[in-house]
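> please find the sequence and the predicted model below.
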Amino acid sequence: MYRYDSYDQAIVDARVEEFRDQTQRRLSGALTEDQFKPLRLMNGLYLQLHAYMLRVAIPYGTLSAKQMRKLGEIAGKYDKGYGHFTTRQNLQYNWIKLADAPDILAELATVEMHAIQTSGNCIRNISSDQYAGVSADEVADPRPWAELLRQWSSFHPEFTYLPRKFKIAVIASDDDRAAMRLHDIGLKLVEPDGVVGAEVYAGGGMGRTPMVAPLIRDFVAEDEIISYLEACLRVYNRYGRRDNKYKARIKILVHEIGVEEYRRQVEEEFAHMRELGLNPPTQELARIRTFFAAPAYESGLSDEIDRSNPAFALWVDRQVAAHKVPGYAIVNISLKPIDGIPGDASAEQIALAADLAEAYSFDELRVTHAQNLVLPHVKKADLYTIWQKLVAAGLAEANLDLITDIIACPGLDYCALANARSIPLAQKIAARFADAERQADLGELKLKISGCINACGHHHAGHIGILGVDRKGVENFQLLLGGSGAEDASLGQITGPGFSEDGVVDAIEKVTDIYLAERENGERFLDTYRRIGMKPFKEAIYG
């Protein structure tokens, strides 16, 4: 895990004090809300429906037990006793008092955390695979690259005021667990001929105009990745729309000028970058890699797991993933209890996760883009003990990638941009499909809900997606089928007219019934949909 150097700490501390002064001037009336807005957004502070919301950066989703414990302490001290983990692998506090915001940032700074570049038209938090460094199928640990990109992009003077926000993801395996192709830029580490480099994808994203990013370059050498991304951003910054925020993302530029023309301009700019020699020295990536060295794994551990307890065995089958080191496992902690709010964790649950990481996972946790948590380095011999502690804390739901493992944005309960409530709908769907056997029979089925077209709930990428819209002052829900954020990335298609809250739950049940009737040879829902198409589902839904 990366640790701040003196420069990192000085920058964050100075930013806290700067914002403290800005906040005091707002509270005194010396600054109007219009004057204060760009200042607070530069520090991750939003004004939502009922209160301020603070978004805390968790770079590439990795944090220590100490950092996690601090997040729980802040939730208990300054919020209503919980935090919300997001699809950007960050954490949000939804009930912040303006006067407390500088103190929260100061507390975060004591554990090498901040809220910088979690808002605004800049390069946002770099995301990555939650199994980075522990998955057997990866080319290399992508987190050193993500950290290098974080350092390059932080306060980058040329890219501080981009046409629109900009999101980058880095993965290193054929299994895309980070929705890489639905980012403005996606990097996939590859190793042709034994040389590590990256495939570069650009122009993906969701929101009002969803697009899957095309491949821009099939290989960029490891020591040139910064220059190549600099070229990608320069072309976007030069030609991206600034007159219309709905057409300002890089996906619109790539679409309008075409992939070939965008690629040509990037290559031209890249040649110039090479002449300038802007890449960091090779020893810098080597230095960063030392922070991500493998922990001191024990050898000779048994791979046997006692499955005599049926509930424990079910949890192991669903929540535990294979680790690259014998005797170890990756534990996925569900933040999707049947009666809960997707992505929410209480201060006590956050503290427990920190304790488990400290005691059983070499002091490390991960946050997933699906709003769950991961303990990446767990001895198989410790799984039963961990499960017991999770059961006691209400965190032992065995539903990873099942229909109740719902991604949902905060929706109209919190967000001023939302048209509809996501949380009550997620709870109704989870309750309808709560039976464990029914969930297992349906198998992998990723359901995602957004309360508005901005798509914070990734509805375009759901095997089943739901979009909340406003129909003459009444909440209405569009149903989409066939999306995927994984390596088989695709965009969901709208089935037809929207539904009421109860109506869309009934429609989902009809959709799953058709799937069960039509599937062949153990197909996933997504496979069946792609084989038989929309028509049978539409006929079942609308009669």
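The structure has been received and is ready for your questions.

> CA atoms for contacts and neighbours, from now on please.
OK.

> all strands of the stretch 251-400 of the chain, in order?
Along the stretch 251-400 of the chain, the segments classed as strands by DSSP state E, counting those that start in this stretch run 320-322, 328-333, 344-346, 364-367, 373-379.

> for these, which one sits closest to Y4?
Of all the strands of the stretch 251-400 of the chain, it is strand 364-367 that lies closest to Y4, at 16.1 Å by CA to CA.

> need the contact partners of the helix or strand that contains P38.
Using DSSP states H and E, P38 sits in helix 33-41. Applying CA atoms under 8 Å, 6 or more residues apart in numbering, the contact partners of helix 33-41 are F19, Q22, R26, Y46, S119, G120.

> angle of the lengthiest helix in the chain against helix 33-41?
Ranked by residue count and defined by DSSP state H, the top helix of the chain is helix 6-28. If you take axes from the mean of the first three to the mean of the last three CA atoms, to 10 degrees, helix 6-28 sits at 160 degrees to helix 33-41.

> got another, please set it beside the one above:
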Amino acid sequence: MYTYSEIDQRIVDERVEQYRDQTRRYLSGDLSEEAFLPLRLQNGLYVQRHAPMLRVAIPYGLLSSQQLRKLSYISRFYDKGYAHFTTRQNIQFNWPKLEQVPDILAELASVQMHAIQTSGNCIRNTTTDPFAGVQEGETADPRPWCEIIRQWSTLHPEFAYLPRKFKIAVTGNSETDRAAVQFHDIGLQLRKNEQGKTGFKVFVGGGLGRTPVIGTVINEFLPWQHLLTYLDAILRVYNQYGRRDNKYKARIKILVKAMGIDTFKAHVEQEWLFLQDGPATLTTKEVDRVTSHFSAPDYSQLPEESETLNRSLASNKGFANWYKRNVSSHKVKGYAAVVVTLKNTGVAPGDITATQMDHIAQLADRYSFGILRITHEQNMVLTDVRKDDLFQLWQELESQSLATPNAGLLTDVICCPGGDFCNLANAKSIPVASAIQQKFEDLDYLHDLGDLSLNISGCMNACAHHHIGNIGILGVDKKGEEFYQIMIGGSAGHDASLGKILGRSISRAEVPDAVSRLLAVYLEQRLENEPFLATYRRIGLTPFKERVYETGH
């Protein structure tokens, strides 16, 4: 993984001391609330329903065991002993004291982490596929490109006060998009042209929230050398023409829609004329420098098949269920990638205790070269596990309630903190997730359903990306009462689609049964091996709507 240079470390350390002074001045009354607001936001500090919330960047979801131990320490010493992973591959502390945040930032800096630009109207944490670099079928490893974007965008003076927040995602897989690139302000898909040269398919103007939009292709093939200059051109057009008079219409998706993609692209191309082949043009030397930080670990030469693994699978059904759902193939023979789901029933999805963090850090050191990944689905991944070690790893995960065998299943719910924590929420989301998990505990039933994403957001800001879940649930306010709107048919992949609203909103108590009726239609109507999304696209919304709202329900 990328290691800070002396300059990187100095920048982060100086930022900590700068913010320490700003916090001191605010607490002493020398800095107004209005002046302090943008300063704390660009250092990741929000004020939530009950306490401040600090969002810490995990660049493109890559984390070392040492860093995870530091996060565990922070959660114990400065918080309430747990933290929360988000859909943006970040981690959030929900109970820090405002006056202690500079100390937390100093702790983070000691392990090459920070909270810079995790909020505010700036370029946020760049995200990517949590299996980057270890999966077959990749055009190229996206992590070096994410790091290049991170270095370019961090504290970029021209883009410190954009019209609104700005999010970039990168994928290197042409078959499976685990980064939802079409739902970002800029989405980048690595690809090869007919001459075998590497470049990017560039999407612009995607996003969710109040106005969900699938991104539009603005460049089918951007040569890699021009990545930063082209991003600069897009950001400059947005900075110049994006609305600042209405925050609900300030995202780039609104600008692209208002201009039309052809006009927007013409502005970008005109701006690019001044930037193309300029100082920000990437060189082979620079790309090689960054890529060298992502060299493969010291893999052993192993056979493809593991007799130890096969014996364990045959003799232990619990392990076999976990292996079926939580273990993925690896491009190196004899290795596998393991998803550690943070989706135990009764625990907020994405939450992890300090003890669990310490345990997973130990497991990463023992089984996966000391490296972990954070996923869009609020889970963790150990990417480089020997197949011979899988049974032992499973036992150790089981001892800490970290071996729930539901990766990609209905109960692997993506969920925002909702009304339990967030000031913006219209309704609670965590209790809804818990109720659904409790209703669908039968593992055989879940495995029969197969891959099925369910996303729950507490408000239209869509932090849990409910629009792109196969089943999406949105909390709404009806005259002071919490109700929930259901939509179906969303997809975050290369076959991107937005879910369609099923009908009128329903009470919290009705949600689990409504989901059950949706699934009943699917099981009745599906063809052999047909996933939920394919069935929905084949038969349409009406059969599902009729079943959920049929007389008597």
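Thanks, I have the structure now. These figures come from a predicted structure and were not determined experimentally.

> if we can go back for a sec, can you turn the buried part of the contacts of helix 33-41 of the first structure into a PyMOL selection?
Buried residues within these, by 16 or more other CA atoms under 10 Å, are selected in PyMOL with:
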select buried, resi 19+22+26+46+119+120
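
> can you give me the end-to-end distance of stretch 361-380 of the first structure?
11 Å (CA to CA, to the nearest Å).

> where in the second structure does that stretch align, residue-wise?
Using TM-score structural alignment, the residues of the second structure aligned to stretch 361-380 of the first structure are 368-387.

> quick one: the alignment partner in the first structure of G503 of the second structure and L479 of the first structure, what's the gap?
In the first structure, the residue paired with G503 of the second structure is G496, using TM-score structural alignment. Using CA to CA, G496 of the first structure is found at 7 Å from L479 of the first structure.

> now do the same contact list for L481 of the first structure.
Taking CA under 8 Å, 6+ apart as the test, what L481 of the first structure contacts is G462, H463, I464, G465, G492, Q493, I494, T495, Y529, M534.

> among those, which ones are in helices?
Those of those lying in helices (DSSP H): Y529.

> on that earlier part again, contacts for the longest helix of the first structure?
Helix 6-28 of the first structure is contacted from outside by 31-33, 36, 39-40, 43, 98-99, 102, 105-106, 109, 112, 114, using CA under 8 Å, 6+ apart.

> show me the two of those residues that sit farthest apart.
Most distant of those, by CA to CA, are T32 and E112, 30.9 Å apart.

> quick one: average offset of the helix holding P38 of the first structure versus the second structure, please.
Following superposition, helix 33-41 of the first structure is found to deviate from the second structure by 1.6 Å on average (mean CA distance after the TM-score superposition for the first structure).

> okay, T32 and E112 of the first structure: which has more neighbours?
Taking other CA atoms under 10 Å, T32 of the first structure and E112 do not tie; E112 has more neighbours (19 against 12).

> and that one, what pairs with it in the second structure?
In the second structure, E112 of the first structure lands on Q112 (TM-score structural alignment).

> distance of that match from P59 of the second structure?
11 Å.

> please apply the same query to E99 of the second structure.
With CA to CA as the criterion, E99 of the second structure and P59 of the second structure are 26 Å apart.

> with L71 of the second structure instead?
For L71 of the second structure, the distance to P59 of the second structure - CA to CA - is 14 Å.

> same question, R210 of the second structure
Distance from R210 of the second structure to P59 of the second structure, by CA to CA: 26 Å.

> what does P102 of the first structure align to in the second structure?
In the second structure, P102 of the first structure lands on P102 (TM-score structural alignment).

> number of residues surrounding the spatially closest residue to that match that is not a sequence neighbour?
Counting by CA to CA, 6 or more residues apart in numbering, P102 of the second structure lies nearest to R20, which is 5.1 Å off, once chain neighbours are set aside. By other CA under 10 Å, 19 other residues sit near R20 of the second structure.

> with L148 of the first structure instead?
Using other CA under 10 Å, L148 of the first structure has 18 other residues around it.

> element containing it?
Assigned by DSSP H and E, L148 of the first structure falls in helix 143-153.

> quick one, what contacts the alignment partner in the second structure of L526 of the first structure?
Matched to the second structure by TM-score structural alignment, L526 of the first structure sits across from L533. Counting by CA under 8 Å, 6+ apart, L533 of the second structure touches L452, N470, G489, G490, S491.

> aligned counterpart of the second one in the first structure, please.
The reference is to N470 of the second structure. In the first structure, N470 of the second structure lands on H463 (TM-score structural alignment).

> do the same with the third one
When the two structures are superposed using TM-score structural alignment, G489 of the second structure falls opposite G482 in the first structure.

> do I have it right that its match meets R531?
No - counting by CA atoms under 8 Å, R531 is not a contact partner of G482 of the first structure; they are 10.6 Å apart.

> more neighbours, those two?
G482 (24 against 13).

> which residues does that one contact?
A461, G462, H463, I464, S490, L491, G492, Q493, L526, Y529, R530.
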